[in-house]
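# just need the structure, nothing else, for what follows:
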Amino acid sequence: MKSSQRCEGMLAFFNERLKRKLKLFEFVRCFDMALYRLRNKEADAEAKTDNSDPCLTTTLQPLEKHAATIFTRRLFLMFHNEIIEEGLLIFDGRKEKFDHRIYKFSKYTEFGSTWEVSYHPATSIMKCSCKKFEFFGLPCSHMIFVMKCEHMTEISPSCLMHRWTKQARKVGEQHCQAQFSSTLTQETRFGVLCSFFTKMCSYASQTSKGFEEARNAFFTMTCRMKQLCMAKGTNVDEGKSSLPPFGVGDPKVVNTKGNTAGSYMAKPRKPRRCQCCRVVGHTRRTCPQNDHKTGQVGSNLFEEYDDYYPIGTPTPLH
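Presented below is the predicted three-dimensional model:
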């Protein structure tokens, strides 16, 4: 469901810029403008989150201030709305258990709807029956009411999801950089060197002097790079390229779909038979039953191609 919703959201975003029957160069330009708009909105939201502080307008200012310091601007506004919804809740009682407390709530003008929040003081874990935190990752109004009853000045750590905090982007970028493999780094270096040396080779190939200098320099540099690879411990096969097999490889062989036993590809090819004796191994021209001395071979050859002459055209003499 997540992947489908995300894809549909991106399609709705690009449909504002892209239209049907666009030419290729128009599509590329419109696609770049849509990406520019998306990145501009993201940069604007990030700048507002890092360089400005929202106004605190509710009565629960300690919780609201703590949310402003950890949440992004968009999530802070949603948390602000949850604080407003908390004012419509009605406290129906509390039960003391062995290691936790259960709070019961109902909502103003909504009869028959009740919610329960279990709170563990030792671990500060909260769980609400509405399951909004499990679904979206944002503390609901029922949890905020329990925080007010417990005189909390900060949001409980169990009610915080790292993906909605300001540090999620920075930590995510560092995590992605740490996951780069040595193969990917080697592939990047290989591509950069190829682009540089291709330009130099195009210049060196235009003159004989440049060709000789480039050839000598390449030979010396190749020996030097080979020594560095051997010193590092990389196995270099003699007479073979030591470059990794980067790029797109051959596609995988896929079996034919459907009934392959009854397809024409699976049927064996019929052997060619002689038109005179119907024996396999020779043709009509070399058939031993034909009388080569009387010239019947030539007549048989022309008879074979009689159908190719149009109507009214004189046929060859036999």
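# make it CA atoms for all contacts and neighbour counts henceforth
Will do.
# now the end-to-end length of stretch 120-127.
Start and end residues of stretch 120-127 are separated by 9 Å (Cα to Cα, to the nearest Å).
# so which bits of it are buried?
Within stretch 120-127, the residues that count as buried by 16 or more other Cα atoms under 10 Å are 126, 127.
# and for stretch 195-212?
Using 16+ other Cα under 10 Å as the test for burial, stretch 195-212 gives 204, 211.
# got the contact list for it?
Residues external to stretch 195-212 that are found in contact with it (Cα atoms under 8 Å, 6 or more residues apart in numbering): residue 214.
# next secondary structure after whichever strand or helix holds residue 36?
Per DSSP states H and E: residue 36 is located in helix 24-51. The first helix or strand that comes after helix 24-51 along the chain, using DSSP H and E, is helix 61-70.
# so that next one versus helix 24-51, what angle?
Calculated by axes from the mean of the first three to the mean of the last three Cα atoms, to 10 degrees, helix 61-70 forms an angle of 140 degrees with helix 24-51.
# tell me what helix 61-70 is packed against?
On a contact count with 3 or more Cα pairs under 8 Å, 6 or more residues apart in numbering; DSSP states H and E, helix 61-70 meets helix 73-86.
# structure for this one too, so we can compare:
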Amino acid sequence: MGILSTQRSECTNNVCHGISKPTSSITDCFLGLEKVLKNWRRNEQDEDYKCSQSEIVPVIKNSSILKQAARFYSRRIYSIFEEEFIKAVGEMSIDFVSTDSSKYIVNYIEKKNQNHPWVVHFDATEGNIQCSCKKYETMGLLCSHCLRVFKQLDMAKFPEKYLLLRWSARARQVFYSGYLLNSKRSNNFQGGRGFIFRNQVSRFAYQMSTEAQGNEEAEEFILSSLQDMYKKLYLILGGKKRNEKDVAGSQGGTANLKDPLKRRPKGISNARLKSHWEKKKRPKSKLLITC
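Prediction:
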């Protein structure tokens, strides 16, 4: 499948080692991967069913932040967020606050990590918060240090821009619908705008073909419309490429030339061409054995 190495991705490496062995064939690898995908889809359906059947009850019922997270996150992600919130309230303390309240130093109450405290920067005008632990940048969830700062500021709710749609309980429904295509939030959605566009167009085309099936006039109309649409699309894409070439030529840019194909000149046999190192390698001396 074009995968040269899986060592750079721990999750991919773990999956590949679980479904295959050095002696496995391509068929065994494919069947193992298909089995893993079926288990993932089954677990995803179970989680969707649990989220739709019951509401999440926060541990601290009067906490507005936990209520906000419970209404948005899925059950598993909410459990992780709740642990971070309890850790922030019960274990974290703020050792330093700048005069403009833009920098905070957060540490454990028992001072277990005196050498490496966490630094949190907060911008009150735009509502941006950033921690030195980089948990939100890597995982997409606010850490206990940021939540401790929100608690210090007595904020009833944290900014909604830190609620990523991929961790939402309704992420699957929104992702497979066309809601995000024309919305402002689609630019920040990490699932991919192109996939949403293709999914919506394929659903719309399938619906039209199903309704027109069996009616000759409707079928001819759809086919002719698709042909005209394809011609117009070809003109749009061709005009876009031509404009890009014109801009590159006006700026003095040059096109990248590819290496020419290697061909054997006439008179040379069809044997494999030797590499540079093979040509430099000395031939082995032949021993003459006499009887």
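# TM value for the aligned chains?
Aligned and superposed, the two chains score 0.56 in TM-score terms (TM-score structural alignment, normalised by the length of the second structure); 214 aligned residues with a Cα RMSD of 4.5 Å.
# buried residues of the helix holding residue 36 of the first structure, list them for me.
27, 30, 34, 49.
# what do you get for stretch 93-102 of the second structure?
93, 94.
# residue 130 of the second structure is in contact with residue 145, isn't it?
No. Using Cα atoms under 8 Å, residue 130 of the second structure makes no contact with residue 145, being 9.6 Å away.
# where do the contact lists of the two overlap?
The contact lists of residue 130 of the second structure and residue 145 share residue 120, where a contact means Cα under 8 Å, 6+ apart.
# give me the distance between the nearest residue to residue 65 of the first structure once chain neighbours are set aside and residue 145 of the first structure.
Excluding its sequence neighbours, the residue lying closest to residue 65 of the first structure (Cα to Cα, 6 or more residues apart in numbering) is residue 56, at 7.0 Å. Look at residue 56 of the first structure and residue 145 of the first structure: by Cα to Cα, they are 18 Å apart.
# quick one, helices of the second structure?
10-19, 26-53, 64-72, 75-91, 135-139, 144-152, 171-175, 193-212, 216-250, 276-280 (DSSP state H).
# mean neighbour count, the ones you listed: which tops it?
Mean neighbour count (mean count of other Cα atoms under 10 Å) peaks for helix 144-152 among the helices of the second structure, with a mean of 22.
# matching residues in the first structure for that helix?
Aligned using TM-score structural alignment, helix 144-152 of the second structure spans residues 141-149 in the first structure.
# who touches the matching stretch?
Applying Cα under 8 Å, 6+ apart, the contact partners of stretch 141-149 of the first structure are 60, 82-83, 85-86, 89, 103, 105, 115, 117, 119, 126-128, 155-156.
# over to stretch 128-136 of the first structure?
Residues outside stretch 128-136 of the first structure that contact it (Cα under 8 Å, 6+ apart): 115, 116, 117, 118, 138, 139, 140, 142, 143, 159.
# centre of the chain to it, how far?
Chain-centre distance of stretch 128-136 of the first structure: 30 Å, with Cα atoms, centre = their mean, to the nearest Å.
# and what of stretch 175-187 of the first structure?
17 Å.
# kindly report the same for stretch 58-76 of the second structure.
On the basis of Cα atoms, centre = their mean, stretch 58-76 of the second structure sits 25 Å off its chain's mean C-alpha point.
# now the match of helix 144-152 of the second structure on the second structure. Mean distance?
By mean Cα distance after the TM-score superposition for the first structure, the fitted stretch 141-149 of the first structure averages 0.9 Å away from its aligned residues in the second structure.
# residue 125 of the first structure maps to what in the second structure?
Using TM-score structural alignment, residue 125 of the first structure sits opposite residue 128 in the second structure.
# repeat that for residue 113 of the first structure.
So, by TM-score structural alignment, residue 113 of the first structure is matched to residue 116.
# cool, residue 79 of the first structure as well?
Match for residue 79 of the first structure (TM-score structural alignment): residue 81.
# contacts only, for its match.
Here residue 81 of the second structure is in contact with 69, 141, 142 (Cα under 8 Å, 6+ apart).
# contacts only, for the last one.
What it means is residue 142 of the second structure. The contact partners of residue 142 of the second structure, taken as Cα under 8 Å, 6+ apart, are 81, 135, 136, 162.
# could you do the second one as well?
With contact taken as Cα under 8 Å, 6+ apart, residue 141 of the second structure is in contact with 81, 135, 162, 163.
# cool, the first one as well?
Counting by Cα under 8 Å, 6+ apart, residue 69 of the second structure makes contact with 78, 81.
# of the contacts of stretch 128-136 of the first structure, closest to residue 19 of the first structure?
Nearest to residue 19 of the first structure among those is residue 138, at 36.7 Å by Cα to Cα.
# residues in contact with the nearest residue to residue 33 of the second structure once chain neighbours are set aside?
Nearest residue to residue 33 of the second structure in three dimensions, chain neighbours excluded: residue 19, at 6.4 Å (Cα to Cα, 6+ apart). With contact taken as Cα under 8 Å, 6+ apart, residue 19 of the second structure is in contact with 29, 32, 33.
# would you mind giving these as JSON lines with distance to residue 175 of the second structure added?
Output for the contacts of residue 19 of the second structure, formatted as JSON lines (distance: Cα to Cα, whole Å):
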{"residue": "29", "distance to residue 175 of the second structure": "29"}
{"residue": "32", "distance to residue 175 of the second structure": "27"}
{"residue": "33", "distance to residue 175 of the second structure": "24"}
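# closest to residue 260 of the second structure among those?
Taking these together and measuring to residue 260 of the second structure by Cα to Cα, the closest member is residue 29, at 37.1 Å.
# wait, the closest one sits on residue 17?
No. Contact criterion Cα under 8 Å: residue 29 of the second structure and residue 17 do not qualify, at 9.9 Å.
# picking up where we left off before, compare the contacts of residue 142 of the second structure with the first structure and list the overlap.
Counting by both residues aligned by TM-score structural alignment, their matches' Cα atoms under 8 Å, the first structure reproduces these contacts from the contacts of residue 142 of the second structure: 81, 135, 136, 162.
# can you redo those as TSV with distance to residue 232 of the second structure?
TSV is the format used below for these (distance: Cα to Cα, whole Å):
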residue	distance to residue 232 of the second structure
81	50
135	47
136	44
162	41
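# one step back: burial count for the aligned residue in the second structure for the residue nearest to residue 65 of the first structure?
By TM-score structural alignment, residue 56 of the first structure lines up with residue 58 in the second structure. If you count neighbours by other Cα atoms under 10 Å, residue 58 of the second structure ends up with 18.
# close enough to count as contact, residue 58 of the second structure and residue 68?
No. Between residue 58 of the second structure and residue 68 there is no contact under Cα under 8 Å: 9.9 Å.
# one step back: show me what contacts the match of residue 56 of the first structure?
Residues near residue 58 of the second structure by Cα under 8 Å, 6+ apart: 66, 67, 70, 82.
# noted, bye for now.
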